[in-house]
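Peer 1: I'll drop the sequence and a predicted model, then ask my questions.
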Amino acid sequence: MTRLERSLAAYGAYHRDRRNVATHLVGIPMIFLAVVVLLSRPAWDVGVPVTPAILFAPGAGLFYLRLDLRFGAVMALLLALCCGAGLALAARGTAVWLGWGAGLFVAGWVIQFIGHAFEGRKPAFFDDLKSLLIGPLFVVAELAFLLGLRREVQAAIRH
């Protein structure tokens, strides 16, 4: 198994119930976007806006690219789109920026914990903090599998 397959298989072991997976397809993108939005302040103007989110994104993108080039490219694109949305929301008033960031974050986690109630198992990050980064990749992989893509990865992690 590749590192990607091992990571997805370990994360997937906590997500066998289809209802839990469905909640993750909604909750994780909300949390992912929320974290980027919340990290989009403060902004320093050095010719281009620089924020904690923009400083964090290349490292996260590299993490995903090292696991898998194709999934990593999708994750890097999603990070860039989230950074754009984060900058747009952070440029608005504090109430808008914080409302969207905190609102998405709380709602996303509520959805996640509902899913784990269906699963009857604690979230993966309770045992391995790295799963907080694997979760968004899991969503991308699950969507790819639903589209009939990356069957070799799907077969390897669901042996």
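Peer 2: Looks like it came in fine.

Peer 1: contacts and neighbour counts: CA atoms only from here.
Peer 2: Will do.

Peer 1: The residue nearest the centre of the chain is in what secondary structure piece?
Peer 2: In the chain, the C-alpha nearest the mean C-alpha coordinate belongs to Pro136, at 2.7 Å (CA atoms, centre = their mean). Per DSSP states H and E: Pro136 is located in helix 131-146.

Peer 1: Which positions in that helix come out as buried?
Peer 2: Within helix 131-146, the residues scored as buried using 16 or more other CA atoms under 10 Å are Ser131, Leu132, Ile134, Gly135, Pro136, Leu137, Phe138, Val139, Val140, Ala141, Glu142, Phe145.

Peer 1: so the fifth one touches Met30, yeah?
Peer 2: No - using CA atoms under 8 Å, Pro136 and Met30 do not qualify as a contacting pair, with a distance of 10.0 Å.

Peer 1: The residue lying closest to Val106 once chain neighbours are set aside: neighbouring residues, count only.
Peer 2: Counting by CA to CA, 6 or more residues apart in numbering, Ile31 is the residue found nearest to Val106 once chain neighbours are left out, at 7.9 Å. By other CA atoms under 10 Å, 23 other residues sit near Ile31.

Peer 1: Check Val48 too.
Peer 2: 8.

Peer 1: Can you tell me how far it is from Ala91?
Peer 2: 13 Å (CA to CA, to the nearest Å).

Peer 1: Repeat that for Phe71.
Peer 2: Applying CA to CA, the value for Phe71 to Ala91 is 30 Å.

Peer 1: okay, pairing it with this:
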Amino acid sequence: MKTIHDWFSAYGESHQNKTNKLIHWICIPLIFWSIIALLSLIPHSYLDFFSNSTLNDFMHWGTVIIVLGLLFYLKLSFKIFIGMLIFSICVLIDIRYIVFLFDSHRYWGLFNNMDGGSVDFLLYLSIFTFVFAWILQFIGHKIEGKKPSFFKDIQFLLIGPAWLLGFIYNKFKIKF
């Protein structure tokens, strides 16, 4: 089984160019956010475990995918798991806040032409973010001159966010 350092080394092979790295620092979190936002919009009545709780706002398919991803990170490194857990919680809170903020703006007369309200807004925003970020990612790889890592192994889609976290950990001398 590959270690977290093996994964990071393999991922880093196609991420050497400064411009490509910068693009990844911006786009990987955006892609992560947009995927979770899109998944949060899929109907999920059978995931409503906490029917009278604010936790119910976070029970959706995006959360299910996060939990599965966190299990992958836990297998590789406990400290990476903790960092990704914190990042994932922030993403979930951000998505919920956008829905809340958009709904409150509707009462002020803004965005009244959208029939679906916050759902439409989140859908359009997440699709735009997803497409825009992937276009930038492919531009970065064109500059790099190498194909994206996930063309070799789909698991690299999970490694990208952790790879960025690894840089943050190294900056603060946190061993993982």
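Peer 2: Cool, got the structure. Keep in mind that this is a model prediction, so the values were computed, not measured.

Peer 1: sorry, back to before: comparing Phe71 and Ala91 of the first structure, which shows the higher neighbour count?
Peer 2: Shown here are Phe71 of the first structure and Ala91; by other CA under 10 Å, Phe71 has more neighbours (20 against 14).

Peer 1: which SS class is Lys147 of the second structure?
Peer 2: Judged by DSSP: H, G, I helix; E, B strand; the rest coil, the three-state class of Lys147 of the second structure is coil.

Peer 1: Counterpart of it over in the first structure?
Peer 2: Superposed on the first structure with TM-score structural alignment, Lys147 of the second structure falls opposite Lys122.

Peer 1: residue contacts, its match?
Peer 2: For Lys122 of the first structure, the contacting residues are Tyr14, His116, by CA atoms under 8 Å, 6 or more residues apart in numbering.

Peer 1: And Trp7 of the second structure, by the same measure?
Peer 2: Trp7 of the second structure touches Phe156, Ile159, counting by CA under 8 Å, 6+ apart.

Peer 1: try Ser126 of the second structure
Peer 2: Applying CA under 8 Å, 6+ apart, the residues contacting Ser126 of the second structure are Trp33, Ser34, Ile35, Ala37, Leu38.

Peer 1: what does the helix holding Pro136 of the first structure contact?
Peer 2: Residues from elsewhere that reach helix 131-146 of the first structure, judged by CA under 8 Å, 6+ apart: 7-8, 11-12, 24-25, 28-29, 32, 64, 71, 74-75, 124-125, 150-151, 154.

Peer 1: Beyond that helix, next helix or strand please.
Peer 2: Using DSSP H and E, the next helix or strand after helix 131-146 of the first structure towards the C-terminus is helix 151-157.

Peer 1: just checking, what packs against that following helix?
Peer 2: Identification of packing neighbours for helix 151-157 of the first structure by 3 or more CA pairs under 8 Å, 6 or more residues apart in numbering; DSSP states H and E yields helix 3-12.

Peer 1: number of nearby residues for the nearest residue to Leu98 of the first structure once chain neighbours are set aside?
Peer 2: Closest residue in space to Leu98 of the first structure, ignoring its immediate chain neighbours: Leu38 at 7.0 Å, by CA to CA, 6+ apart. Residues lying near Leu38 of the first structure (other CA under 10 Å) number 22.

Peer 1: Leu38 of the first structure touches Ala102, doesn't it?
Peer 2: Yes - look at Leu38 of the first structure against Ala102 with CA under 8 Å: they come within range, at 7.5 Å.

Peer 1: How about the contacts made by Met84 of the second structure?
Peer 2: By CA under 8 Å, 6+ apart, the neighbours of Met84 of the second structure are Leu70, Tyr73, Pro161, Ala162, Leu165.

Peer 1: just curious, which of those residues is nearest to Arg106 of the second structure?
Peer 2: Nearest to Arg106 of the second structure among these: Pro161, at 33.8 Å, using CA to CA.

Peer 1: Just give me the match in the first structure for the closest one.
Peer 2: Aligning on TM-score structural alignment places Pro161 of the second structure opposite Pro136 in the first structure.

Peer 1: Tell me which stretches of the second structure form helices.
Peer 2: Here the second structure has its helices, by DSSP state H, at 4-12, 18-40, 61-76, 78-107, 118-144, 156-171.
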